[in-house]
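>>> The following comprises the amino acid sequence and a computationally predicted model.
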Amino acid sequence: MTLDLTARDRSMLDGEQGPSAAAAMKILLAFSNAIGAGGLLDVTGAHIDGCLYHGKAGLDFVERLVEGSGRVRVPTTLNVGSFDLIHPGMVKMPAAEEMPARRLMKAHLELGCQATFTCAPYQTRFRPEFGQQIAWGESNAIVFANSVIGARTNRYGDFIDLCCAMTGRAPAWGLHLSENRRGRILFELDVADGEPSDSLFVGVGLIIGQASGDLVPVISGLPQPRDEDQLKALGAAAATTGAVALFHAVGITPEAGTLDEAFRGQAPEETIRISRADVDQALARLSRVPDGTPLAAVSLGTPHFSHAEWMRLLPLLRAVAPGRGIPIYVNTGRATLTRLQEEGALDGTQAFGLIPVADTCTYVTTILERLDGVVMTNSGKWAHYAPGNIGVTVAFAEMRDCIRSAAVGHVVRGAA
């Protein structure tokens, strides 16, 4: 298939705007043809998932673009890297690995990307608006942008997301197009929960991720969330256990005012009912650590903690007695961390074992002091990935139970 190109597209392809722009356009066109896109469309922003160092090939790719005087053409945020540039002494990494990891993060800045280094770009000033076409990498960011905001992006992987940023273009395909955004599988919830807990949203996300396949899920009966962080947790879990890039929650998310709107007037291809027992089962599979097990650490903020989550955490932290020596790592974006510091919100929290982590995440790099014990988290994504990534045993629980457990030195869950 030959794609229709604009004069600017051809100018980039012909090398008139530099070798890096030509390379990015050539790759983007090859990708677009491979997926059967009907054309290209303009994007207003990008989020790049290639800052995490996985080997020399990724660094070589970005440095080649830098050498060719490459620059991004739209506002472009950066996902987490392998290193906390704010707290460099916290990362335990051999120099042979640290140097390329740092260089990869720096090379993206040389392309004109923003130094956000967060998996939650929707918490920054670069948050897109409803209906905007964007090209984002990072699974939780993608599902949040599509579902909670109503912006439009596909699941772009390393290199393609950067090619979109450098050309300002993306394939007119998939979730960029209205006809592909309609719901196709229905999940009916029967989970009476009073004030809905964070873990309910995690559990629902785990289930729809596993069961949706490549169908856009619609959720009916989901309780009204306390805030968008609960929807963030749902989307992150769904994108972790499956390939979900968009979900519709009836009466909650912007493209699902009604069931009929979510399905665009068509019938669901399949209906799955979810009970409270189903949710409890899904959560139980995240960890089988019994209460009373000694605790090595707590890790929160995957995806990165928002300011609102910090405001819920800090009173919980100050309500318990410090002194057990259990570190509480909280992954967060540097913009959020700066705001907290300016507000004085973190003053005195070191006494409770609080350790903010920026620019990266504790399940992708060597930050935790101890990997030989149980680490407690309220994140479905962290609980899913950490055992395989860093070899820890995980206990999943609500945030308040994570903090209570750190205070007493062992896992406690449920009513105080």
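Received, thanks.
>>> going forward, measure contacts between C-alpha atoms and count neighbours the same way
Fine.
>>> what residue is smack in the middle of this structure?
Nearest to the mean C-alpha position of the chain, by C-alpha atoms, centre = their mean, lies residue 140 at 3.1 Å.
>>> Next up, a structure to set beside the first:
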Amino acid sequence: MSGPALAVLEGRAEGPVLALSEPLSFWGGVDPATGRIIDVHHPAHGATVSGTVLMMPTSRGSCTGSGVLLDLVLGGRAPAALVFAGPEDVLTLGAVVAAELFGHALPVFRVAEPAYAALAKAGHARLGPDGIEAEGLALPVEPLSGVDLALSEGDRACLAGERGEAARQAMRILTVLARQQGAERLIDVTRAHIDGCIYASPANLIFAETMERLGAKVAIPTTMNAISVDRENWERQGVEPGFGGPAARLADSYVRMGARPSFTCAPYLLADAPDAGEAIGWSESNAVIYANSVLGARTAKHPDFLDLCIALTGRAPLAGPYLDAPRRAARILDFETPTNLRDAGIGDGFWPLAGYLAGLASPDRVPLLTGLDRLKPTPDDLKALCAAFGTTSAAPMLHVEGVTPEARGAALPEADRVAITLADLAGAWARLNAGPEAVELVALGSPHASLAECRALAVALDGRRCAQGVSVIVTAGRDVIAEAWAEGTLARLMASGVTVFPDLCWCSISRPVFPTEARTVLTNSGKYAHYGPGLSGCAVRLGTLSDCVEAALTGRAPARLPPWLG
């Protein structure tokens, strides 16, 4: 039927087959406490992954999915086995860490078409190193351990424990993932960005403190993602100690390991952003896509936990977007754009919608987006585009013709074409904008707001007070907040009743910082419009910045198309 299956992580398992028709992000998509799929936009919403032979083409979305999987494993709620149609890093890494550090085996297999499609139709499957069996289907299995990987003298010394136990464990994990990616060797990277500092589950803390006890110290400059609490103020904000305490401990553990407490999901907004061509080791999906696409730096979409392994060793697998060929576009997305977009509000709401649809249209390959250069996107427009793209695609980057630095000649000769029409844009907007008209919370800053975005909100509010019963919250990095304070923008926002929080972001915020009375949330973030319903239990609607300001002042946001689609 096809070649043999590959045992990425060996082991035996059997169980009912749960075959997903499209990729899933475990973070924001699976409840780690129950194993239930909570992504309301996924076709399998409500199904439970625990105990199943879970099949999907690949994963997508957040790098934090590895932490969710590890928590499921440690809590006895994991799938019995994972089966992918091609290479997959995020969930595989969670399974690698479970095996290497905690002795819990979760088999991972890769099955090529057409055998993958046949297995997906089975009701029950048995998998092991000697083969896969399921209702008339029998597949031989080959081990991943046979894949060659050339190691430097430094790599071998690290594996021998010469740099300490934590670095040895980190190098072991790196080599396993490098082999499954098909890398021939590891390369040096100049800097790392830690995404695993988000307290997505207890597993994140268990991993960090385990590595710290083993003597972990970062070997290269390392920044940190947004965390799950306002580090200095969470106790005064009424956050439950059972959550706030572990979340703060997690952040502190990474700081003690030598990471810089930048606490931002937009490290590209920091003053020392990477240069074009620079090989870096970043985690966090939107940051990775922006770094590759807009800055022209080079990084894979490293899963949580691998980010620390890279920081401890300064090494990363030479695979994926570190190489030239995987950065080429295998699909061309031809956008039909409104002629009045600039007149209707400088792309207000367009870019998150375009990114969301681009990810759906190119879920497993790098795309080239055409027809957008005349809109002259700003860095913040591209931030919104990349973040939304990362929620619906597994690809680590995109190109925008006439805009991004590697777009010229990016399309492969065999690249296919997909048209994204105004009708597609209108249909997607209607789906993401649907919900109650009354709004109790306006959520801005996912990813973290830039200084320009803070200024734009202050100008739009123009000193007017937010309506009673409506909370308006912006999340931003410490550096941006300091600049906004110094120039008076923060004072203007506060005078209008806007709250600006450092350190955390919308994808990690918890109650009561997330207002307990909120039932309907309006956001201008395509990323949070996607993840928000599953994370918050609220109706989360996508709106333009103008919609968000109107809701802030009146408490209402009628469901409607933006002016450039109306």
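Perfect, I can see it now. Since this is a predicted model, take the numbers as computed values, not measurements.
>>> Superposed, how do the two chains score by TM?
Overlay of the two chains. TM-score (TM-score structural alignment, normalised by the length of structure 1): 0.93; 408 aligned residues with a C-alpha RMSD of 1.8 Å.
>>> Would it be right to say that the residue nearest to the centre of structure 1 lies in a helix?
Yes - under DSSP: H, G, I helix; E, B strand; the rest coil, residue 140 of structure 1 falls within a helix.
>>> Go ahead and confirm it touches residue 235.
Yes - using C-alpha atoms under 8 Å, residue 140 of structure 1 is in contact with residue 235, at 6.2 Å.
>>> Looking for the alignment partner of the residue nearest to the centre of structure 1 in structure 2.
Taking TM-score structural alignment for the superposition, residue 140 of structure 1 sits opposite residue 286 in structure 2.
>>> Can you tell me the closest non-neighbouring residue to its match?
The spatially closest residue to residue 286 of structure 2, leaving aside those adjacent along the chain, is residue 387, at 4.4 Å (C-alpha to C-alpha, 6 or more residues apart in numbering).
>>> So what does the one you found match up with in structure 1?
Per TM-score structural alignment, residue 387 of structure 2 is aligned with residue 236.
>>> quick one, strands of structure 1?
40-42, 46-48, 76-78, 135-136, 169-171, 185-190, 217-220, 248-249, 270-275, 295-305, 328-332, 354-358, 374-377, 393-396 (DSSP state E).
>>> would a markdown table of those with distance to residue 262 of structure 1 and mean neighbour count be doable?
Converted to a markdown table, those look like this (distance: least, C-alpha to C-alpha, whole Å; neighbours: other C-alpha atoms under 10 Å):
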| stretch | distance to residue 262 of structure 1 | mean neighbour count |
| --- | --- | --- |
| strand 40-42 | 24 | 18 |
| strand 46-48 | 26 | 32 |
| strand 76-78 | 30 | 29 |
| strand 135-136 | 23 | 32 |
| strand 169-171 | 24 | 27 |
| strand 185-190 | 10 | 21 |
| strand 217-220 | 7 | 25 |
| strand 248-249 | 6 | 28 |
| strand 270-275 | 14 | 14 |
| strand 295-305 | 26 | 25 |
| strand 328-332 | 33 | 24 |
| strand 354-358 | 37 | 22 |
| strand 374-377 | 33 | 27 |
| strand 393-396 | 32 | 24 |
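>>> now those in a markdown table, with distance to residue 155 of structure 1?
Listed next are the strands of structure 1 as a markdown table, based on distance: least, C-alpha to C-alpha, whole Å:
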| stretch | distance to residue 155 of structure 1 |
| --- | --- |
| strand 40-42 | 16 |
| strand 46-48 | 11 |
| strand 76-78 | 15 |
| strand 135-136 | 7 |
| strand 169-171 | 12 |
| strand 185-190 | 19 |
| strand 217-220 | 16 |
| strand 248-249 | 17 |
| strand 270-275 | 23 |
| strand 295-305 | 17 |
| strand 328-332 | 22 |
| strand 354-358 | 24 |
| strand 374-377 | 26 |
| strand 393-396 | 27 |
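>>> That concludes my questions; thank you for your assistance.
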